[in-house]
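>>> Fold the following.
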Amino acid sequence: MPNPKGNPQNFENQPSRDLTENVTFRATKEMKEEIQKQDNPAQFCRDAVQEKLDRNKAK
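Okay, the predicted model is just below:
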């Protein structure tokens, strides 16, 4: 039976970084619906957060 949480090596993260932490946040219903429409909602959220963190670091 496959792991329902997935395997970190199957995600587009750096090989040396395991996906071990969870983050929870509130969003509007519309935001949630748009996120769920994505091919890979979890990776979409990780990419969006990382993009914002990179932009903030560049300031």
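>>> switch to C-alpha atoms for all contacts and neighbour counts from now on
OK.
>>> do you know how far the residue nearest in space to the middle of the chain is from residue 13?
What sits nearest the mean C-alpha location of the chain, by Cα atoms, centre = their mean, is residue 46, with 2.6 Å. Counting by Cα to Cα, to the nearest Å, the gap from residue 46 to residue 13 is 9 Å.
>>> run this one through as well so I can compare:
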Amino acid sequence: MVATSTSRKRSHYIYVYIIVHELLEQFCVNILMARKGGNPNIKNHGFEPAGEEPLTKTLSIRVSESTYQEVKSKDNPGEFCRQAIQKALDEDKRKQNDTPST
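Okay, the predicted model is just below:
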């Protein structure tokens, strides 16, 4: 009697699993499926770089916790870092150009 009860529970669980799995599959297909043929107006919704040059490379640096928190508190931390790096590079170039060659 115990074996029959256990096998009924198993078959019930399998049946419920199959129904739930099928419902999730249908839901995911309806919600996540891309439009056949793609979006014809994709260029209207694409990413445009803010500056003259596209931002295609990443740069990772290590900083102290206090520096990290201060940078993250800025309105646009990425742009803040880009401007700071560019300012330092421009200053370095200016110093090299001002130094006479020997």
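>>> Mind checking the TM-score on these two?
After superposition, the two chains reach a TM-score of 0.76 (TM-score structural alignment, normalised by the length of the first structure), with 49 aligned residues with a Cα RMSD of 1.1 Å.
>>> picking that back up, can you tell me the helix or strand for the counterpart of the residue nearest to the centre of the first structure in the second structure?
When the second structure is aligned by TM-score structural alignment, residue 46 of the first structure is paired with residue 82. Using DSSP states H and E, residue 82 of the second structure sits within helix 77-98.
>>> what comes into contact with that helix?
Contacts with helix 77-98 of the second structure, where a contact means Cα atoms under 8 Å, 6 or more residues apart in numbering, come from 71, 74.
>>> just checking, what packs against the longest helix that the second structure contains?
For the second structure, the longest helix by residue count, based on DSSP state H, is helix 2-32. On a contact count with 3 or more Cα pairs under 8 Å, 6 or more residues apart in numbering; DSSP states H and E, helix 2-32 of the second structure meets no helix or strand.
>>> For that helix, buried residues please.
Of all the residues in helix 2-32 of the second structure, not one is buried under the rule 16 or more other Cα atoms under 10 Å.
>>> matching residues in the first structure for the helix or strand just after that helix?
Toward the C-terminus, helix 2-32 of the second structure is succeeded by helix 65-72 as the next helix or strand (DSSP H and E). Under TM-score structural alignment, helix 65-72 of the second structure corresponds to residues 29-36 of the first structure.
>>> The matching stretch vs the second structure, average distance?
Taken over the aligned residues, the distance from stretch 29-36 of the first structure to the second structure averages 0.4 Å (mean Cα distance after the TM-score superposition for the first structure).
>>> Just the buried positions in that stretch, please.
Applying 16+ other Cα under 10 Å to stretch 29-36 of the first structure flags no residue as buried.
>>> centre of the chain versus the helix holding residue 82 of the second structure, how much separation?
Put simply, helix 77-98 of the second structure sits 27 Å off its chain's centre (Cα atoms, centre = their mean, to the nearest Å).
>>> This completes my enquiry, with thanks.
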